[in-house]
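> okay, here's the prediction I keep looking at, along with the sequence it came from:
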Amino acid sequence: MPFIILDDVRIYYENLGSGRPLVFIHHLAGSFKSWIFQNKYFSSKYSVIVYDLRGHGRSSVLNYPYLIEDHSKDLKGLLEYLRIDNPIIIGHSIGTLIALDYATKFNVEKLVLIGALYKAPDPDPYYNYVRIATSFGMEALAEYRRLHGEFSEALISNYTAWNLLLQVYKENNPLGYKYAVEGLLKSKDYSNDLSKIDEDTLLIYGSEDKLSKNAEIFKQNISKLKLNIISGYGHFLNFEAPEELNNVISNFL
């Protein structure tokens, strides 16, 4: 299994296929497995890099909050190790903040932002998420969020999609989740930095994703932005609507 040691963290990654480099950055409580449908689709034409963020999956769990800048530094180290200096970066949820931080500091060819954030989310629900995860485990957290209507009907009614998300949640360490959340909630507001991004950027939301309200900020500040709303789906398009998502990304590339 391929790992890279970066200062104080061990990062798990996989590199599939060959061609122009696509780097996928997963959601909170995700892993490289969050991109299972994208791996298979894109690795036939591109060099696909997927990895576990610090505190997630098979990567190190460190006992302090993981700032977005820490994740961005990890990404830079991984890409330097792989000798990639102009990647196409595809981020989802927390992965979009990491992508934004990276893109405002280093060269990228293109950006794809799925279910995007531009600043830290409302902290109140996350305090409760951390309490549940650290007290009862990650599966309990997923079930809590399902029972409280925080996932789309398209996700929870799709047996395959729901169980893939549940599997990824269960493979995460509650302490890693805790520190990832604490770092996420300290994220800076990137709205004033978005104008620095002059590369072609694709912004994708499911129509049922509550974060789609952020689209206006991106439209106002990124000059080469294309917005695509995938109707009938929520936040986890990678599981809920993989064919639609793959097609939208492929057409952009």
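Happy to help now that I have it. Residues are numbered from 1 along each chain as shown.

> going by C-alpha atoms from here, please, whenever you check contacts or count neighbours.
Will do.

> quick check: buried residues in the strand with the most length in the chain?
In the chain, ranked by residue count with DSSP state E as the criterion, the top strand is strand 9-16. Buried residues in strand 9-16, counting neighbours by 16 or more other C-alpha atoms under 10 Å, are found at 9, 10, 11, 12, 13, 15, 16.

> now the element after it, going C-ward?
Per DSSP states H and E, the first helix or strand lying C-terminal to strand 9-16 is strand 21-25.

> which stretches in the stretch 51-200 of the chain count as helices?
All helices of the stretch 51-200 of the chain, identified by DSSP state H, counting those that start in this stretch, fall at 68-81, 94-103, 124-136, 138-147, 153-156, 159-170, 174-184.

> highest mean neighbour count out of the ones you listed?
Highest mean neighbour count of those: helix 94-103, a mean of 26 (counted as mean count of other C-alpha atoms under 10 Å).

> report the inter-axis angle for it versus strand 21-25.
In terms of direction (axes from the mean of the first three to the mean of the last three C-alpha atoms, to 10 degrees), helix 94-103 departs from strand 21-25 by 130 degrees.

> give me the residues contacting helix 94-103.
25-28, 68-69, 71-73, 75-76, 89-91, 111, 113-119, 184, 190, 194, 197 (C-alpha atoms under 8 Å, 6 or more residues apart in numbering).

> before we move on, what about stretch 31-42?
Applying C-alpha under 8 Å, 6+ apart, the contact partners of stretch 31-42 are 13-14, 16, 24, 26-27, 48, 50-53, 56-57, 164-165, 168, 238-239, 242, 246.

> go on, stretch 216-224?
Contact with stretch 216-224 is made by 191, 192, 194, 195, 196, 197, 198, 199, 200, 201, 225, as judged by C-alpha under 8 Å, 6+ apart.

> again, 7 Å this time
With contact meaning C-alpha atoms under 7 Å, 6 or more residues apart in numbering, stretch 216-224 is reached by 191, 194, 195, 197, 198, 199, 200, 201, 225.

> between the longest strand of the chain and helix 68-81, how big is the angle?
Angle of strand 9-16 versus helix 68-81, following the same axes, to 10 degrees, is 50 degrees.

> putting a second one here so we can go through both:
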Amino acid sequence: MAHIDASGVRLYVEETGSGYPIVFVHEFGSDFREWEAQVRYFSRGYRCVTYNARGYPPSDVPDDPAQYGWEFAVSDLLAVMDALKIERAHVVGLSMGGYAALQFGLKHGTRASAIVAAGAGSGSAPSQREAFLKEAPALAQSFRDKGMAAMALEMGHHLTRIQLKYKDPRGWQDFVNHLGDHSAKGMSTTMARYQALRPSLHDFKEQFSRMTVPVLLAVGDEDTHCLETNLMLKATIPGAGLWIAPNTGHAINLEEPADFNREVDGFLSQVERGSWRKGWRNG
């Protein structure tokens, strides 16, 4: 347990296990604690690294809004790896973290041996882009107006998250409790400066078409905000595979931890054996 420096912002980091490194990057509504089922499983054979993004205590919560944004998410991931002297790692990200992992693969492809992007793409689909850009600023203000306790319950009952409550009430309560611990200022500014201002993943199709890092895309079939974009990514990234989990919403690693771990483990094993092949392309 330690803090590392990321351009003057302290990020809280935890390490578990030994072996080849896996770095986990959390989503907007979670923090490093929501990777617990993955850390317990993968730390048996890997060096697992989890950390909290800027704006998520015990990482620093900068006062300056200019210290937030998707570019910082990419550079912070690099800062964590550099501080821990990790030259290359598997990177596993969920939602906001999946966005950062994919962008990391585009910008620092030689540092990622494999990428898992789960539940990535909210607000990216052309059919939903306009509505997302209108809703995000209002949601950002809600964290300041309503406070974290109210927003945690509201988010926990969202149509793409209620599935967790049905499947695992105790796990859902842990999720809501952890979310309630977050900083309203950090969440609000992250939504306003990172989520609302990040480009659509569809804007990077040309770059993704040249991406050489092996990628596993994972999405729940009830995560309606992400399905369209994941189909685009599967069709565009040469080394991408797509796993769609049935009857599953946004927090796929919490809803179906055993299935998630199995799919990720199988993917990483194939990458390490050199047997993860690029998908077939017509023509």
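Good, I have the coordinates. Here the structure is a predicted model, which means the values were calculated and not measured.

> thinking again about what came up before, mean per-residue distance, the longest strand of structure 1 to structure 2?
Strand 9-16 of structure 1, aligned to structure 2 and superposed, deviates on average by 0.5 Å (mean C-alpha distance after the TM-score superposition for structure 1).

> if you count contacts, what does that strand end up packed against?
With contacts taken as 3 or more C-alpha pairs under 7 Å, 6 or more residues apart in numbering; DSSP states H and E, strand 9-16 of structure 1 sits against strand 3-6, strand 47-51.

> show me what counts as buried in the first one.
Using 16+ other C-alpha under 10 Å as the burial criterion, none of the residues of strand 3-6 of structure 1 qualify.

> mean shift between it and structure 2?
Its aligned residues in structure 2 lie a mean 1.4 Å from strand 3-6 of structure 1 after superposition (mean C-alpha distance after the TM-score superposition for structure 1).

> tell me how far that strand is from the chain's mean position?
Centroid separation for strand 3-6 of structure 1 versus its chain: 20 Å, with C-alpha atoms, centre = their mean, to the nearest Å.

> equivalent analysis for stretch 51-65 of structure 2, please.
That offset, for stretch 51-65 of structure 2, works out to 16 Å (C-alpha atoms, centre = their mean).

> do stretch 48-68 of structure 1 as well
12 Å.

> list the buried ones in that stretch?
48-62, 65-68.

> cool, stretch 241-252 of structure 2 as well?
Across stretch 241-252 of structure 2, burial judged by 16+ other C-alpha under 10 Å covers 241, 242, 243, 244, 245, 248, 249, 250, 251, 252.

> how about the last one, what's its match in structure 1?
Right, the one you point to is residue 252 of structure 2. Under the alignment (TM-score structural alignment), residue 252 of structure 2 maps onto residue 237 of structure 1.

> ok, now which ones touch that match?
Contacts of residue 237 of structure 1 by C-alpha under 7 Å, 6+ apart are 206, 245.

> how near is it to residue 245 of structure 1?
Separation of residue 237 of structure 1 from residue 245 of structure 1 (C-alpha to C-alpha, to the nearest Å): 7 Å.

> what distance do you get for the residue lying closest to residue 230 of structure 1 once chain neighbours are set aside to residue 233 of structure 1?
Leaving out its chain neighbours, the residue that sits closest to residue 230 of structure 1 by C-alpha to C-alpha, 6 or more residues apart in numbering is residue 206, at 4.7 Å. Residue 206 of structure 1 is 5 Å from residue 233 of structure 1, where distance means C-alpha to C-alpha.

> repeat that for residue 190 of structure 1.
Per C-alpha to C-alpha, residue 190 of structure 1 is found 26 Å from residue 233 of structure 1.

> before we move on, what about residue 91 of structure 1?
Per C-alpha to C-alpha, residue 91 of structure 1 is found 18 Å from residue 233 of structure 1.

> again with residue 104 of structure 1
From residue 104 of structure 1 across to residue 233 of structure 1, the span is 30 Å (C-alpha to C-alpha).

> returning to that earlier point: and the longest strand of structure 1, which stretch of structure 2?
Here strand 9-16 of structure 1 aligns to structure 2 at residues 9-16, judged by TM-score structural alignment.

> circling back: quick one: closest of the helices of the stretch 51-200 of structure 1 to residue 253 of structure 1.
With C-alpha to C-alpha as the criterion, residue 253 of structure 1 lies closest to helix 94-103 of the helices of the stretch 51-200 of structure 1, at 16.6 Å.

> any chance of the contacts of stretch 216-224 of structure 1 in JSON lines, with distance to residue 84 of structure 1 and neighbour count too?
Listed next are the contacts of stretch 216-224 of structure 1 as JSON lines, based on distance: C-alpha to C-alpha, whole Å; neighbours: other C-alpha atoms under 10 Å:
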{"residue": "191", "distance to residue 84 of structure 1": "27", "neighbour count": "16"}
{"residue": "194", "distance to residue 84 of structure 1": "23", "neighbour count": "21"}
{"residue": "195", "distance to residue 84 of structure 1": "24", "neighbour count": "15"}
{"residue": "197", "distance to residue 84 of structure 1": "19", "neighbour count": "21"}
{"residue": "198", "distance to residue 84 of structure 1": "20", "neighbour count": "17"}
{"residue": "199", "distance to residue 84 of structure 1": "17", "neighbour count": "16"}
{"residue": "200", "distance to residue 84 of structure 1": "19", "neighbour count": "18"}
{"residue": "201", "distance to residue 84 of structure 1": "19", "neighbour count": "23"}
{"residue": "225", "distance to residue 84 of structure 1": "24", "neighbour count": "19"}
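
> which of the residues you listed fall in strands?
Residues from the contacts of stretch 216-224 of structure 1 lying in strands, with DSSP E as the criterion: 201, 225.

> nearest to residue 174 of structure 1, of the contacts of stretch 216-224 of structure 1?
When those are compared for distance to residue 174 of structure 1 (C-alpha to C-alpha), residue 191 wins out at 30.3 Å.

> OK, contacts around the equivalent of that closest one over in structure 2?
Aligning on TM-score structural alignment places residue 191 of structure 1 opposite residue 205 in structure 2. Shown in contact with residue 205 of structure 2 (C-alpha under 7 Å, 6+ apart): residue 236.

> the one 3 residues further on now?
Residue 208 of structure 2 is in contact with 236, 237, counting by C-alpha under 7 Å, 6+ apart.

> 8 Å instead?
Residue 208 of structure 2 sits next to 106, 233, 236, 237 when contact means C-alpha under 8 Å, 6+ apart.

> thank you, goodbye.
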